[in-house]
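Chemist: next one to model:
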Amino acid sequence: MKSYPIKFTPILKERLWGGTKLRDVLGKEISSDITGESWELSAVPGDVSVVANGPYKDKSLQELMDTHGAALLGESVLSRFGTEFPILIKFIDAKQDLSIQLHPNDELARKRHNSFGKTEMWYIMQADEGAELIVGFNKNVTKEEYTANLEKNTLTDILNYEKVKEGDTFFINTGKVHAIGAGVLLAEIQQTSDVTYRIYDFNRRDKDGNTRELHTEQALDAIDYEKKDDFKVAYTKEKNVSNTMVECPYFTTNYMDVEGHLEHDITGRDSFSIYMCVDGEAEIAIGEITEKVRKGETVLIPATTEMVNLISDKAKLLEVYIG
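Modeler: Model (predicted):
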């Protein structure tokens, strides 16, 4: 396999709650004023990313996996997931509050939907004054208390609200009730899964006057009703090293503050690597091939790569791989 920083054409998604920051802040080519998501790297059926640069231009991510297997993914990743790309990478712009939701764990998702569960993390790229997330409950609740609040339209009274700013990072494990609040622009790394249980949508209606489907019954045995302070990620920001943010069975994410020229040895990782540029811009070089990434862009590095050169006056990157 040819090893170079592979870029993909973003898959843009209009959402009821979307806005214009993906265009105005991240420079995406978008005409719509309600674009909520840019899928940067996806192998979700029907939404498979297509290469935008280099020798593999116009090939799909699925074609690369089918053709190159372990050279792209890594032997350990291939043995665990086959040629199903295990994570989905997005940028999300919430002009309005997203619905309150949660995701089932692997066991429940497999039984009900023949799918993986959905563990995810968020890195806040920009937040309007006073912007918040909902993460978990503000007290321990029983299933009966939860149901009573849902019926009385008082669910938000028992939820935990977190004010956010740039750089804040949150780990959302399965079962945790959550929602992105209005005014938040973030990077999301998640298991490849589209299984979401929506439990409350603020009684909103779409342009045709319809409410969105709720998954009230399915959610009941998928929710973690316990109040837990396990979601805010503390991490160091040392320059020119990989600062660990999240390590879980589904992905590892590091924060990299790059200034100058960094020779980054990734020998023996046995996984593809992903670099999401969350601020500034950088050149990513593998051998003689160089690709520039700007804020809001993402590249995929094949697993056979041993050394990545990162060159920047000032860039913040999220480095993602399967540990």
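
Chemist: hey, let's count contacts and neighbours off CA atoms from now on
Modeler: OK.

Chemist: from the rest of the structure, what touches the helix or strand containing Arg80?
Modeler: According to DSSP states H and E, Arg80 maps onto helix 75-81. Helix 75-81 has contacts (C-alpha atoms under 8 Å, 6 or more residues apart in numbering) with Gly69, Ala70, Asp270, Ser271, Ile322.

Chemist: and this one, so I can compare the two:
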Amino acid sequence: MEKKIYFIEPVFEAKYWGGQALKERYGYTPDLPNIAIAYHVIALPQHNLDNTVKETGEKLSEFYKNHRELFGCNREDFPIRMGSGNKVKQISIQLHPNDEYCLQHEGERGKFECGIFVQGDRDHLAIRGHNAKTREEFRELVETEQWDKLFRVVTIKKGQYTYGPQGTLHGSPYAPTEEETDMVELGFETNSDITYRLYDWGRNMPNRPLHIEKVIDTVNIPDDQNMGVDIVEKDVDGCKVAYFIDKPGIFTAFRIRVDECGTFERKEFMFLFCIDGEAEINGTKIKKGETIFVPCDFGALTIKGKVELGGMTYRNL
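Modeler: Presented below is the predicted three-dimensional model:
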């Protein structure tokens, strides 16, 4: 298979809490009441979430299986996902279980995630972790519904990114204010869609079940250190590059900003999503809202234009 740049077509999902900001920001036009999540990279056919590779017409899950030489990845299952989210309602308090538990009970891996705000970035409150010291104390606070005592509310500051290992309790402590409904978060995650809800603010919606016992079984104990993390950029060959996570066997997530022209290279395959602006990358034009796939061992990318890119790859263990 030719080692060239391929375009990845997005997949959209409407949810109870989704808004209109993704349609407005990127000009997406799906026949949906809202876009809660635009998946730029996902390969979960069992959940009907699978991108299409524009040049071949293959689903991304098939493209990965059929052209492994383009990835150089030792995982049988496709390892990563990336998507933009916009919420206008309060989301549930939830977690994503670890790989061991998830594989045993759900038949797929758990989800590790981090995210940056690409629109409407401002100081805001978030639930990140909890205040229980033992699993017994966690259970007691849940059963007695002492949510204010249990949930750990932190301030995520403007310019920070969020970091969520598997088993991290997280969610919204309040419904977004009117000005906060324009916030767009770009999420970098392992390729899973398993979520356990602990508390849904009394909504009791049939399509949003709670998983209280599973949360108690899988929540990290203790979990009182998770905070927003400052973004650190380095100048590399005309690019301003910030890495968020770079862990073999999990994923590598980064952002590239270019003002005029820069060069960027990794030996691994890459997915690059255009957060803002437009550019020409080795002769291929990309604009805001588009995603490209760059095969492994492709060589240096010459990026011409004023552009901001979110990137992901996977390093073998």
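
Chemist: on that earlier part again, what residues sit buried inside the helix holding Arg80 of the first structure?
Modeler: Within helix 75-81 of the first structure, the residues scored as buried using 16 or more other C-alpha atoms under 10 Å are Glu75, Val77, Leu78.

Chemist: for stretch 315-323 of the first structure, same thing?
Modeler: Those buried within stretch 315-323 of the first structure under the rule 16+ other C-alpha under 10 Å are Ala315, Lys316, Leu317, Leu318, Glu319, Val320, Tyr321, Ile322.

Chemist: the last one corresponds to which position in the second structure?
Modeler: Matched to the second structure by TM-score structural alignment, Ile322 of the first structure sits across from Tyr314.

Chemist: correct me, but that match touches Phe254?
Modeler: No - counting by C-alpha atoms under 8 Å, Phe254 is not a contact partner of Tyr314 of the second structure; they are 11.6 Å apart.

Chemist: now the aligned partner of Glu185 of the second structure in the first structure. Nearest residue, chain neighbours left out?
Modeler: Under the alignment (TM-score structural alignment), Glu185 of the second structure maps onto Leu186 of the first structure. Sequence neighbours aside, Ile124 is the residue nearest to Leu186 of the first structure in space, at 4.5 Å (criterion: C-alpha to C-alpha, 6 or more residues apart in numbering).

Chemist: helices and strands around the host helix or strand of that neighbour, which ones?
Modeler: For Ile124 of the first structure, the element it lies in under DSSP H and E is strand 120-127. When contacts are defined as 3 or more C-alpha pairs under 8 Å, 6 or more residues apart in numbering; DSSP states H and E, strand 120-127 of the first structure sits against strand 169-172, strand 184-191.

Chemist: figure out which of those is closest to Pro55 of the first structure.
Modeler: strand 184-191 (26.5 Å; C-alpha to C-alpha).

Chemist: and Glu37 of the first structure, that one's in a strand?
Modeler: Yes - the assignment for Glu37 of the first structure by DSSP: H, G, I helix; E, B strand; the rest coil puts it in a strand.

Chemist: list the contacts for it?
Modeler: Contacts of Glu37 of the first structure (C-alpha under 8 Å, 6+ apart): Leu12, Lys13, Glu14, Arg15, Gly18, Leu22, Lys90, Phe91, Ile92, Asp93.

Chemist: by neighbour count, which of those residues wins?
Modeler: Tallying neighbours with other C-alpha atoms under 10 Å puts Asp93 at the head of these, with 31 neighbours.

Chemist: alignment lookup: that one to the second structure.
Modeler: Asp93 of the first structure maps onto Asn86 in the second structure, by TM-score structural alignment.

Chemist: same thing with Val135 of the first structure?
Modeler: In the second structure, Val135 of the first structure lands on Arg128 (TM-score structural alignment).

Chemist: the closest residue to Glu308 of the second structure other than its chain neighbours and Asp246 of the second structure, how far apart?
Modeler: Nearest non-adjacent residue to Glu308 of the second structure, counting by C-alpha to C-alpha, 6+ apart: Arg257, 4.5 Å away. According to C-alpha to C-alpha, to the nearest Å, Arg257 of the second structure and Asp246 of the second structure sit 18 Å apart.

Chemist: quick one, which of those two is more surrounded?
Modeler: Arg257 (24 against 15).

Chemist: packing partners for the helix or strand hosting that one?
Modeler: If you go by DSSP H and E, Arg257 of the second structure is part of strand 251-258. Judged by 3+ C-alpha pairs under 8 Å, 6+ apart, strand 251-258 of the second structure is in contact with strand 184-190, strand 239-247, strand 307-313.

Chemist: TSV please, covering those and showing distance to Glu278 of the second structure.
Modeler: Listed next are these as TSV, based on distance: least, C-alpha to C-alpha, whole Å:
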stretch	distance to Glu278 of the second structure
strand 184-190	17
strand 239-247	14
strand 307-313	5
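
Chemist: Ala38 of the second structure is nearest to which of those?
Modeler: With C-alpha to C-alpha, the closest approach to Ala38 of the second structure among these belongs to strand 184-190: 9.4 Å.

Chemist: got the contact list for that closest one?
Modeler: 21-22, 79-87, 110-120, 250-251, 253, 312.

Chemist: ranges for the helices of the stretch 201-323 of the first structure?
Modeler: For the stretch 201-323 of the first structure, applying DSSP state H, counting those that start in this stretch gives helices covering 216-219.
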